[in-house]
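> generate coordinates for the sequence data below:
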Amino acid sequence: MNEATNNQQSKKSFPSGEGFRKGLRLVILGGGESGVGTALLGKAKGYEVFVSDKGKIKDKYKDVLLNNEIEFEDEQHTESKILSADIVMKSPGIPDKVALIKKIREAGITVVSEIEFASKFTEATLVAITGSNGKTTTATLTHHLLQQDLDVGLAGNIGDSFAKQILEKNHNNYVLEISSFQLDDIIDFKPKIAILTNITPDHLDRYDYKFENYIASKFRVVENQTEDDYFIYDADDEVILEYMKTHQIQSKKLPFSLTRVMEQGAYLDNNNIIITIDNNKITMPTENLALEGKHNVKNAMAASTVAHLLKIRKQTIRESLENFQGVEHRLEHVLKINKVQYINDSKATNVNATYFALESMEAPTVWIVGGVDKGNDYKELFPFVNEKVKAIICLGKDNAKLMDTFGKMVDVIIETEYMNEAVKIAYKLADAGDNVLLSPACASFDLFENYEDRGRQFKNAVRNL
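Okay, here's the model as predicted:
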């Protein structure tokens, strides 16, 4: 979706919780976690609800819809039932270029994402986290820091749906991991605290292959904020800084940096994170951080800034940073076998994520890479491959680009379409003291259901060695 479409959409009124009229027809496209959560909340708030999924709805979600007497269909879209909607909540996986979505918009029907719809029914303090990389770790870490002292839910792109949690638990605070696709369909959504971890090219197929459209989409997280709200962002990210030169942001800015002193926000000084908000300064040592790597120091800065804003005690923040166990499929240490460490970074679905993974390797590494290439430019990985990678295993249906790119950089490069075989080859290639790293830099859909399936297959293969 481009900026023009977005701005046009955002001017439309949305039937909110306050101006609520019973009997509005809510059509939900997509019968997954966010769709079914929205259906439950919509029904509870008096909407007439219909769920439609072009694919097959999983049995566990069908059971919920049946038990709650919510009308649904799967493996088809009945246009007459969909175009009779007052509001459509569409799954973030459905692109705007789909003919049905174009028809819905042409009919003047309001299209929203789950986070837009659900936020109408809560007075909670919302912390919204977006970015090309690091958002899952930052969201999970932020939730971990806050939950010691506050009633807080974790939702968005992670865990139970936001809508369902509002219906069943209605926490006082929510940490929301939010993708650009979810932000594309907001209208009034306004987080108290917004975090932008970084912006690198990703998902460009959804943005007409224009990086500027993707950047604008990420910045929608702050578009409804006022001077009473906060914007936490990476001040070392040139893409973010360039955008901010030409676009006014209303909220209070709290940047974080590894390289520069920040009067307001967070910076690194001799292995200490210094956070200053309105002359209130706290210091957090980094030597005992549970998470490794420079990128995780940044994630810790962002999460700690939120905790400081929400008045979490300094001691609680420090202890939580030191005992946080990390996120599954993100630089997850699986097992050490014959003094070789096996690391699952399946969540690295783009080059920038793999950059952070390779940067953090401190031993010779057998690197498992590959999958569905989203127009990747691997140049930024060359220094790490030359310095740290001893062998490459290409795991994908089409490995030609990887073989051409890295074939002359390493002595050993092998291709396979099977995770078990990839792990067995890695076992033979790795020596004591080495790492075996699954960090694909690609989407997973050629051989796996999703990155979670890929990561779990890797872990199972390692355990079966």
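
> please make it C-alpha for all contacts and neighbour counts, starting now.
Fine.

> who touches the most far-flung residue of the chain relative to its centre in this structure?
Here the chain reaches farthest from its C-alpha mean at residue 411, the gap being 35.0 Å by Cα atoms, centre = their mean. By Cα atoms under 8 Å, 6 or more residues apart in numbering, the contact list for residue 411 reads 390, 391.

> and this one, so I can compare the two:
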Amino acid sequence: MDTEGLLQNQNVLVLGLAKSGYAAASILHKKGVHVVVNDQLPFEKNESAQILAEKGVEVICGSHPIELFDLHSIDILIKNPGIRYENVMVKEALKRGIPVWTEVELAYHLTDAPFIGITGSNGKTTTTTLVYEMMKADAKKALVAGNIGTAASEVAYQATEDEWIVTELSSFQLMGTYAFRPKISLLLNVFDAHLDYHHTRENYELAKQQIYRNQSETDVAVVNLDDDVVTRLATCSKAEKVYFSVKQELEHGACIKDGMILFHNEPVMPLKDVVLPGEHNLENILATICIVKTAGVANQAIQKVLSSFKGVRHRMQYVTTIKDRMFYNDSKATNILATKKALSSFDKPVILLAGGLDRGNGFDELKPHMNSVKAIITFGETAPKFEKLGKELGIQQVKRVDNVEQAASAAFNLSDTGDVILLSPACASWDQYKTFEERGDMFINAVHMLK
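Take a look at the predicted model:
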């Protein structure tokens, strides 16, 4: 699938110049497609816009002029995933019947390489990384893309048709897809998340369901048999279903039996040899095995990765131990479920560092998982809500600070020998930090300063 047929005679408006928008605009310009870029940031402060302008791309910055649609006879709008559908340009495009894509859809039209599409409310980064590492360990040709790193369109533009494109996909990205069809798809789980963006649970589920919707009988859909929502959403897929379950023993698919990880009832490796911490990671591991075994990866490669892989950065990442206090960075825990899973990983006393963007929800769901929490250090917009939570649970030490750097120091000062100091915010970072990665890096730096 190449843009020669689909986009060559189209006029494309790229809205938003974050990583994905810049990649989309650059590639379309290289392909000779007529592309116009619109970004809210003023041109003089917009390095990406300046680079594109030097290449000859028309860039309009500082406002969103609706007249662009008529001036350039726009046929397709490609938007940054984070831009809401309430945006004036997006609303105008939809009103005119103009397709609104994310650059994942563009990526699909740029290559004949097969996609592995991975999504879910939690665990998709770990799973995507595991799939990629196992394919590399088995000398399979694979590239990693999407929400985890390099923009999907940039990877697809360079990919050859014999390379797998292992793609982590958010609901924001999937919502803007039309024809995107992964050869192997996975929806790990579905919990309430990003409802401020999608407005309803139904809209969120429909966005996630896009991972399955366009598949055919020659594709494979990996399905979490333990999640009723996932199994319901997967019914739309015509693909062959491959199931995994942490709770049930399966004849077909991935499961655990008598301390052994099985796939299609054949042993893959002993569970005791897996070094990735946390019971919640079993779901990610079984899903990964379904994907890589479908792609032809040998057990030896799976064993090699799972016996050495300790996790991804910002997801239950062990940082260091200082005076017998262990520090963990779980900055990627941007919702309540992720923090629940983090808390369930420890049986030692925990000092929880939490807070961030206020999406209007409370945190009562955390209460059953807070038995080991001896203190809370909170920050950001939701600090008052965590203070209320601590008071209701009778936690004696609850302290508000300005940011994660102060939180690391405050937690250390409150800690005792043998404590776990856990950054697991249960909130997005955007009230104070550009990304959860930036938040996590600031925490890591602050921890190392304590030495």
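
> thinking again about what came up before, for residue 389 of the second structure, see how far away whichever residue in the second structure pairs up with the residue farthest from the centre of the first structure is.
Under the alignment (TM-score structural alignment), residue 411 of the first structure maps onto residue 396 of the second structure. As judged by Cα to Cα, to the nearest Å, residue 396 of the second structure and residue 389 of the second structure stand 11 Å apart.

> roughly how far out does the top helix by length along the first structure sit from the chain middle?
In the first structure, assigned by DSSP state H, the helix with the most residues is helix 294-309. Mean-position distance between helix 294-309 of the first structure and its chain equals 16 Å (Cα atoms, centre = their mean, to the nearest Å).

> same question, stretch 365-382 of the first structure
For stretch 365-382 of the first structure, the distance to the chain centre is 19 Å (Cα atoms, centre = their mean).

> end-to-end on that stretch?
Termini of stretch 365-382 of the first structure sit 14 Å apart (Cα to Cα).

> also stretch 384-403 of the second structure?
Stretch 384-403 of the second structure: ends 14 Å apart by Cα to Cα.

> tell me which stretches of the stretch 51-200 of the second structure form strands.
Per DSSP state E, counting those that start in this stretch, the stretch 51-200 of the second structure carries strands over the ranges 58-61, 76-79, 100-101, 115-119, 142-146, 164-168, 184-187.

> could you say which of these is packed most deeply?
strand 184-187 (a mean of 30; mean count of other Cα atoms under 10 Å).

> can you show me the strands along the stretch 201-350 of the first structure?
Assigned by DSSP E, counting those that start in this stretch, the stretch 201-350 of the first structure shows strands spanning 230-234, 252-257, 265-269, 272-277, 280-285, 332-337, 340-344.

> so which of those strands gets nearest residue 440 of the first structure?
strand 340-344 (9.8 Å; Cα to Cα).

> how close does whichever helix or strand comes after the closest one sit to the second structure?
On the C-terminal side of strand 340-344 of the first structure, the nearest following helix or strand under DSSP states H and E is helix 351-359. Once superposed with the second structure, the aligned residues differ from helix 351-359 of the first structure by a mean of 0.5 Å; criterion: mean Cα distance after the TM-score superposition for the first structure.

> one step back: now the strands of the stretch 51-200 of the second structure in TSV, with distance to residue 207 of the second structure?
Shown next, in TSV, are these (distance: least, Cα to Cα, whole Å):
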stretch	distance to residue 207 of the second structure
strand 58-61	29
strand 76-79	16
strand 100-101	13
strand 115-119	10
strand 142-146	16
strand 164-168	14
strand 184-187	11
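
> okay, buried residues for the longest helix of the first structure please.
295-308 (16 or more other Cα atoms under 10 Å).

> go on, stretch 206-219 of the first structure?
206, 207, 211, 212, 213, 214, 215, 216, 217, 218, 219.

> which one of the strands of the stretch 201-350 of the first structure lies closest to residue 93 of the first structure?
Nearest to residue 93 of the first structure, of the strands of the stretch 201-350 of the first structure and by Cα to Cα, is strand 340-344 at 24.9 Å.

> okay, that closest one sits on what stretch of the second structure?
Against the second structure, strand 340-344 of the first structure falls on residues 325-329 (TM-score structural alignment).

> run through who's touching that stretch.
313-321, 412, 415-424, 440, 443-444, 447.

> for the residues you listed, which PyMOL command selects only the ones that are buried?
Buried residues within these, by 16+ other Cα under 10 Å, are selected in PyMOL with:
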select buried, resi 313+314+315+316+317+318+319+321+412+415+419+420+421+422+423+424+440+443+444+447
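
> sort out for me which of the contacts of stretch 325-329 of the second structure are in helices.
412, 440, 443, 444, 447.

> now, which of the residues you listed sits nearest residue 218 of the second structure?
Relative to residue 218 of the second structure, and with distances defined as Cα to Cα, the nearest of these is residue 440, at 40.8 Å.

> hang on, that closest one packs against residue 334?
No - taking contacts as Cα atoms under 8 Å, residue 440 of the second structure lies outside contact range of residue 334: 11.5 Å.

> which residue in the first structure aligns with residue 203 of the second structure?
Residue 203 of the second structure maps onto residue 213 in the first structure, by TM-score structural alignment.

> for that match, give its distance to residue 222 of the first structure.
Counting by Cα to Cα, the gap from residue 213 of the first structure to residue 222 of the first structure is 15 Å.

> residue 429 of the first structure now?
Taken as Cα to Cα, the span from residue 429 of the first structure to residue 222 of the first structure is 48 Å.

> looking at the two, which is more packed in?
residue 222 (23 against 16; other Cα atoms under 10 Å).

> counterpart of the more buried one over in the second structure?
Per TM-score structural alignment, residue 222 of the first structure is aligned with residue 212.

> got the contact list for its match?
Going by Cα under 8 Å, 6+ apart, residue 212 of the second structure touches 181, 185, 186, 221, 234, 236, 237.

> so the last one sits against residue 219, correct?
I take that to be residue 237 of the second structure. No - taking contacts as Cα under 8 Å, residue 237 of the second structure lies outside contact range of residue 219: 9.2 Å.
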